[in-house]
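*Asks:* sequence isn't available, so here's the structure alone:
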């Protein structure tokens, strides 16, 4: 009886799972293993929203395996030590794992490869499991990485993606391999009240429903804050409960401008992964330094606190920040507005914002989060690094009726018309009853401050 081990990481699904398929093809039994590693938590993963969503995903994965005669094996501790121990107990000759893109994941793979080789076991690392196209699969030359999205997308689109695989019909797991009890989201304190459910079943149902009912409108409505026309699949892509390869194939099969726009967003995800794989320091340091001297001191700290609390006095920004706290998720246009306001209107370090987002976002992916923040701050890959998003113009364009603001800022629910975006213009008696703050920054003065800081005319 031969045995292989599959180490699940950010790929918590059974459909289109190359490591799982390879293990099943080569062995009579497999050990589906997930390790809760304190080092991952120490690296910033253990935010309550992501932990709760992870627990949903693990429960769903275990249930799917049990439907096929198997089960998920859960262990806690150092990943390398736990894999070695389980592989030895099961006499697994090969360990299969999806290729990671972060520096942390690559260091883990190297440690695994070295440790397993010492045990006369083999590590097989599989590309294009957590991304549609592996980092480095396309490059602007013989080496390097793409630093601008458009040429990357052109090359990415020309690549032929592998055919998605089906979920296995049967999985046999050795009886002798013990497992810890699966955790529940109910045991995680401090989660957002509107946090969505996790798991592959939820992910597949959402993809099918969204492609059927909303994809056709995506191109024209994905920036519409009130319509909420985005797929909301980013948490599932982050945890791997949905295959990005399968998502691309199914969107292309649907066809149309909306599906094409959705595929473009999936390519953006891969673009950021290949940037971070080539420049892991960009998770902390400016990708393209602008020699910013970000504001510090008491006033800066007060502004940062107001931004975090959704009390800046600019309703569109505050609505986005409150949606983040309420749901552990934020509309993509809201993310751009909130980030621009922090970095260019308040002129505060993008790292403050990136950290706050990672504390709350259920889809808090280091590559997408840090590099999107740098893109908005003008220290990343944006070819127009000094653009500033005016929150008032953006509000009138992407929430013209104010429905998004009223949904997330209840103090303004009774304000009618476009005045909801400028409550400080209301007559004094009405304004004073709102319990809503005055703007913490003057937009014209803030723009002049930013341009001066960047040495612009």
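*Replies:* Cool, the structure landed. Because the structure is predicted, anything quoted here is derived from the model rather than measured.

*Asks:* going by C-alpha atoms from here, please, whenever you check contacts or count neighbours.
*Replies:* OK.

*Asks:* ranges for the helices of the stretch 51-200 of the chain?
*Replies:* With DSSP state H, counting those that start in this stretch, the ranges of helices along the stretch 51-200 of the chain come out as 79-90, 103-118, 149-158, 200-213.

*Asks:* and the comparison structure, right after this:
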């Protein structure tokens, strides 16, 4: 009997899964394998929120496989060693997996390929995590990648995504390959109280519901903080329980400005992946350095802690940071505001903020998180690197009634707009009764410091 191993990584689904389809087409049976890679934990990526969400995803994937006569084999340890051990036990001659753009994933793939080939086995890598264009497939003249999103998107939009692969009806799995018990969400400590449920079944339900109630208005409402009208699919995309290719096809069939704007956001994910694939150092080094002389962590310690805890004195910033801890997620507009405040108003290194986000965000993704932080900090792909988003102006624009602020900053729940955006303007006695801090810095002071640091003229 011909057996292949399918290594699941950030593609924890059965619908539109090219590696699984290829394995089933070429083998009599497959071993669906997930390895809880020790190196991921050692690198700090196995945070509580993502570990809990992952447990949901694995349980759902196992249940779906069992409905099709199969099961998920889970192992823990060094990924290469565990895959090779499963290959030997199954007497498999090929491993199928999805390609990923990070340096960590690329090095791991190289190690696995070498180990398999040394034993006379093969590794087949498929594109299953990009929405339309794998990294390096579309490039500009005289460069190995696009450094600006708009020209990239023009080319990206001209490429028709591959066809969607149907979920298999049967997944035969040999009995001789054993796994360990599935992890459970309840075993994970330190999880955000309102962390959403994970898994392909949950993700597909969310897509169906959003297509009915929110997609048409996406372009008009996605920046509305209080409305909470974004798709909230980012975590499901990060873990691969949803296929971005399938979402592109479905959105384009749906049609309309909302669907078009939604697809554009999926293109941003591909854009960041091709940047990171071409410039792996961008995960931790400036993509386009401005030679910033960031304030040291020691000098900025009080400001950094106030930012992390949601006690900066700027209501929209504090609301967003508290949402992050409570849900393991943050509204996209709020991500821009909090990142801009840290890097340009407090003038703190973007890497400090990116690390905090990566710890709490259930959708924490190296490509999207790090490169979005660089975009805001002005060291990345933004064509206006010195732009500064005023949190008061932005709060009034995207949360005009203050509903988002009051939802997350209960100290201000009795303060009406416009004072809820600028509580420091209230009479002294009213401010004292709020138990809410004064701003850690004046916006004009922060702006002057930033401009001096980058040698800008007013």
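*Replies:* Here it is on my side, so go on. Fair warning: this is a prediction, and the values are worked out from it, not measured in the lab.

*Asks:* what would you report as the TM-score here?
*Replies:* Overlay of the two chains. TM-score (TM-score structural alignment, normalised by the length of structure 1): 0.99; 457 aligned residues with a CA RMSD of 0.9 Å.

*Asks:* just put the helices of the stretch 51-200 of structure 1 in a markdown table and tack on mean neighbour count and distance to residue 316 of structure 1.
*Replies:* Below are those laid out as a markdown table (neighbours: other CA atoms under 10 Å; distance: least, CA to CA, whole Å):
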| stretch | mean neighbour count | distance to residue 316 of structure 1 |
| --- | --- | --- |
| helix 79-90 | 18 | 43 |
| helix 103-118 | 16 | 36 |
| helix 149-158 | 15 | 28 |
| helix 200-213 | 17 | 26 |
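
*Asks:* what's the closest of those to residue 271 of structure 1?
*Replies:* Nearest to residue 271 of structure 1, of all these, is helix 149-158, at 6.7 Å by CA to CA.

*Asks:* so how far does the closest one sit from its counterpart in structure 2?
*Replies:* Mean deviation of helix 149-158 of structure 1 relative to structure 2 after superposition (mean CA distance after the TM-score superposition for structure 1): 0.3 Å.

*Asks:* mind listing the helices for the stretch 251-400 of structure 2?
*Replies:* Counting by DSSP H, counting those that start in this stretch, the helices of the stretch 251-400 of structure 2 are 257-278, 301-309, 315-327, 332-340, 350-360, 371-377, 391-398.

*Asks:* got the contact list for the closest residue to residue 76 of structure 1 other than its chain neighbours?
*Replies:* Using CA to CA, 6 or more residues apart in numbering and skipping the chain neighbours, the partner closest in space to residue 76 of structure 1 is residue 36 (4.5 Å). By CA atoms under 8 Å, 6 or more residues apart in numbering, residue 36 of structure 1 lies in contact with 74-79.

*Asks:* circling back: to residue 312 of structure 1, which of the helices of the stretch 51-200 of structure 1 lies closest?
*Replies:* helix 149-158 (32.1 Å).

*Asks:* tell me how far the closest one lies from the chain's centre.
*Replies:* 21 Å (CA atoms, centre = their mean, to the nearest Å).

*Asks:* tell me which of the helices of the stretch 251-400 of structure 2 is the most buried.
*Replies:* Of all the helices of the stretch 251-400 of structure 2, helix 371-377 carries the top mean neighbour count, a mean of 26, counting by mean count of other CA atoms under 10 Å.

*Asks:* pull the contacting residues for residue 279 of structure 2.
*Replies:* Contacts of residue 279 of structure 2 (CA under 8 Å, 6+ apart): residue 287.

*Asks:* do the same with residue 420 of structure 2
*Replies:* Applying CA under 8 Å, 6+ apart, the residues contacting residue 420 of structure 2 are 315, 402, 405-406, 412.

*Asks:* and those residues, which of them are in strands?
*Replies:* Of these, none are assigned to strands by DSSP state E.

*Asks:* select from those residues the one having the most neighbours.
*Replies:* Neighbour counts for the contacts of residue 420 of structure 2, by other CA atoms under 10 Å, peak at residue 315, which reaches 29 neighbours.

*Asks:* contacting residues for that one?
*Replies:* 405, 409, 420-422.

*Asks:* and what of residue 256 of structure 1?
*Replies:* So residue 256 of structure 1 contacts residue 216 (CA under 8 Å, 6+ apart).

*Asks:* quick one on the thing from earlier: now the helices of the stretch 51-200 of structure 1 as CSV including distance to residue 363 of structure 1?
*Replies:* Converted to CSV, the helices of the stretch 51-200 of structure 1 look like this (distance: least, CA to CA, whole Å):
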stretch, distance to residue 363 of structure 1
helix 79-90, 22
helix 103-118, 17
helix 149-158, 21
helix 200-213, 13
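
*Asks:* out of these, nearest to residue 393 of structure 1?
*Replies:* Nearest of the helices of the stretch 51-200 of structure 1 to residue 393 of structure 1, taken as CA to CA: helix 149-158 at 25.8 Å.
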